[in-house]
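Peer 1: attaching a predicted model along with its sequence, questions to come.
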Amino acid sequence: MNQVLSKIGQVKANIDISGASSARSASLLCELVELQLMQNVMYQLPQSLMPFRQKIFSHYGQDGIIAEIFRRIGDGSRRFVETGVSPAQNNTNLLLLKGWRGLWIDAGLAKDEGLSTNLQILLREGKLKISRKLVNRDNGRTLLSSRGFAEDLDLISIGIDYNTHHIFTELLSLQPRMFCVAYNGMLPADLDWAAPYDAKAVWDGSTLHGATLGTISAAAEAGGYSLVGCELSGTDAFFVRHDLLQGQFLRPGDAMFHWEPLRMHLGQMQRHRSAMPLPA
């Protein structure tokens, strides 16, 4: 605790309080906010995932949480699918570095020749496949199946904003070891609400998109999964298959306990620019 308080004091001392805006000051302020948030006693409870959050390639701390979940439940085929992905910032670059194989799905991904050399090597070696399609409830299973990723999966990460919940419920039957799913942290966990399905819809920047954590968690339980934690930023929730829980997680399935409000400002901390994964 004394070390934490000392760190908070150091951060405060380095924040520009003159009124001048700077990226450095914003980053230090975000670090201070994170340090203070992490003093919440529930994050110190045994089996909590929050102490393991770490940003390497992910937008927030998803990299560390995903790694800790697989440390607890083990990995199988070391295969993943991620929807809504950018090459430099996503939830699965770290897995590629560890030798996993996977499929990225995003209509906005550059053509192969426009990707980094490292990614082009992974594509040629068959360790990474790409689908440049707008994924929705109607085509999700087909996209995965056509590229050989409809079975024997460890992770499915879904973060496409508007239709996330509908795609999640469609892919539940594929039974990966875990899901990482974006939820609407602007709405309370106990509100039962999901955006009406529209196959062509994309997020318009409004509050009404995706689904509440409670709605997603209820669908997960019905499909054989339990909520085991959320990212501090209030963006992603993590679900583990029932047969893999084995008493290793804190209050599984309790959406009210695990819910985090949206804290997009936590992504403002200055860090080294994310690099592309090297071939494993």
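Peer 2: Sure thing, it's come through. Because the structure is a prediction, the values reported are computed rather than measured. Numbers count the residues shown, from 1 in each chain.
Peer 1: all contacts plus neighbour counts: C-alpha atoms, from now on.
Peer 2: Will do.
Peer 1: quick check: closest non-adjacent residue to residue 35.
Peer 2: Nearest residue to residue 35, sequence neighbours excluded (Cα to Cα, 6 or more residues apart in numbering): residue 8, at 6.8 Å.
Peer 1: am I right that that neighbour sits in a helix?
Peer 2: Yes - counting by DSSP: H, G, I helix; E, B strand; the rest coil, one finds residue 8 located in a helix.
Peer 1: what's the local residue count around it?
Peer 2: 19 (other Cα atoms under 10 Å).
Peer 1: quick one, what contacts it?
Peer 2: For residue 8, the contact set (Cα atoms under 8 Å, 6 or more residues apart in numbering) comprises 32, 35-36.
Peer 1: quick check on those: which are buried?
Peer 2: By neighbour count, with 16 or more other Cα atoms under 10 Å, the contacts of residue 8 hold 32, 35 as buried.
Peer 1: can I get the contacts of residue 8 in a markdown table including secondary structure and distance to residue 197?
Peer 2: As requested, the contacts of residue 8 are exported to a markdown table (DSSP: H, G, I helix; E, B strand; the rest coil; distance: Cα to Cα, whole Å):
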| residue | secondary structure | distance to residue 197 |
| --- | --- | --- |
| 32 | helix | 39 |
| 35 | helix | 38 |
| 36 | helix | 38 |
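Peer 1: also this one, for the comparison:
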Amino acid sequence: MKSFFIKKIENTLLNILAKNNQSIKREINNNQILQKQLFAFYQSLKNDRKKLPIFKNTGFRVFSQNDEDGLFLYIFALIGFTNKICIDIAFGSPYGANVTNLICNWDFTGLLIEGKNTEDSINFFGTHPDTWIYPPKIIKAWVTKDNVNQLIKDNGIVGEIDLFSLDLDGIDYWILKNLNVVSPRVIILEYMNIFGPNIAVTVPYKSDFDRSNIHPDFFGASLGAFVKLGKKKGYRLVGCNKYGFNAFFMRNDLGKKEFPEVSISSCLNHPVVLEGRKNRLPAVKNLGWIAV
């Protein structure tokens, strides 16, 4: 038989775990309630034709790396949802990702693609109280411009979706250029912010591109390149995250009044961006960028 003291320790630990679980559940519920209240507030401002907040001031973090969760909440409060489907290429981890809050707290479903470890993400969504019944599809795959559409189609997604997130730290420009199996209403992508507003360049295409073999700052494309590509595909730049490296694009048939096009310069004025242009650009500016 277990001693009285061991049983007491076990009971104490079980009580602590039970309290922690209840605390976590309360925190989740409170967070969801607050988000829904804020969502409804934004909608009421729009419906009553009252002054809307400035986009960049609506950001906050729940799971995202910086303030992207709040920016998405504001966007979708004003343009609404359709099917609540998202795709995230190079998902990484639930913590720091662009779509986790939408999946956990706003009933989004979709496809998360990661080239490396997927076990942590599968475990996270498989045990989270709001996603375990129907977690998002999570696949391990190396994405190229030649397989991106088939990967998405093979997982049952075609046509219009609410959100497409892209953060490969590599051949992002070429992936987006070839994407045609879905029509995202909103796109978020990381851009190389060390370039000025008038520069439109990308890394050359290579299916096995790996910046770690070249230089940590040789990846992706400048914001100018993505804006040019976005215009060709029917999208406009509507803003960026607070540190100026994640850009938000909206399809041109949506939200033009609430989300007018913004300048490239407005997304390249944070001090960390200006310092990066001064201190980081010299090391990579001659590494073989391609003008587009």
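Peer 2: Thanks, I have it. Bear in mind that the values here come from a model prediction, so they are computed numbers and not experimental data.
Peer 1: tm score of chain vs chain?
Peer 2: Once the chains are laid over each other, their TM-score by TM-score structural alignment, normalised by the length of structure 1 reads 0.71; 219 aligned residues with a Cα RMSD of 2.5 Å.
Peer 1: which of the contacts of residue 8 of structure 1 lies closest to residue 146 of structure 1?
Peer 2: residue 35 (44.5 Å; Cα to Cα).
Peer 1: tell me which residue of structure 2 lines up with that closest one.
Peer 2: By TM-score structural alignment, residue 35 of structure 1 lines up with nothing in structure 2.
Peer 1: next one: residue 176 of structure 1
Peer 2: Under the alignment defined by TM-score structural alignment, residue 176 of structure 1 corresponds to residue 184 in structure 2.
Peer 1: kindly report the same for residue 7 of structure 1.
Peer 2: When structure 2 is aligned by TM-score structural alignment, residue 7 of structure 1 is left unaligned.
Peer 1: how close does residue 7 of structure 1 sit to residue 14 of structure 1?
Peer 2: Separation of residue 7 of structure 1 from residue 14 of structure 1 (Cα to Cα, to the nearest Å) stands at 11 Å.
Peer 1: what do you get for residue 169 of structure 1?
Peer 2: Distance, residue 169 of structure 1 to residue 14 of structure 1, using Cα to Cα: 46 Å.
Peer 1: which one's more surrounded, the two?
Peer 2: Per other Cα under 10 Å, whichever of residue 169 of structure 1 and residue 14 has more neighbours is residue 169, with 15 against 12.
Peer 1: wait, residue 281 of structure 2 touches residue 195, no?
Peer 2: Yes - if you go by Cα atoms under 8 Å, residue 281 of structure 2 and residue 195 touch, sitting 7.3 Å apart.
Peer 1: neighbour-wise, which of these two wins?
Peer 2: Neighbour count, other Cα under 10 Å: between residue 281 of structure 2 and residue 195, residue 195 has more, with 23 against 17.
Peer 1: picking that back up, list the contacts for the match of residue 176 of structure 1?
Peer 2: 160-164, 251.
Peer 1: so it, which of the three states?
Peer 2: strand.
Peer 1: and the residue positioned nearest the centre of structure 2, which of the three is it?
Peer 2: For structure 2, the residue sitting closest to the mean C-alpha position, by Cα atoms, centre = their mean, is residue 98 at 2.7 Å. Look at residue 98 of structure 2: counting by three-state DSSP, its state is coil.
Peer 1: looking for the alignment partner of it in structure 1.
Peer 2: Aligned against structure 1 by TM-score structural alignment, residue 98 of structure 2 finds its counterpart in residue 91.
Peer 1: burial count for the nearest residue to that match once chain neighbours are set aside?
Peer 2: Spatial nearest neighbour of residue 91 of structure 1, excluding adjacent residues (Cα to Cα, 6+ apart): residue 58 at 5.0 Å. Using other Cα under 10 Å, residue 58 of structure 1 has 19 neighbouring residues.
Peer 1: how about the helices in the stretch 51-200 of structure 2?
Peer 2: Applying DSSP state H, counting those that start in this stretch to the stretch 51-200 of structure 2 gives helices spanning 68-79, 100-105, 119-127, 148-154, 172-178.
Peer 1: can you tell me the closest non-neighbouring residue to residue 232 of structure 1?
Peer 2: residue 260 (6.1 Å).
Peer 1: for residue 195 of structure 1, grab the count of nearby residues.
Peer 2: Look at residue 195 of structure 1: counted by other Cα under 10 Å, it has 16 neighbours.
Peer 1: and residue 195 of structure 2, what pairs with it in structure 1?
Peer 2: Taking TM-score structural alignment, residue 195 of structure 2 has residue 187 as its aligned residue in structure 1.
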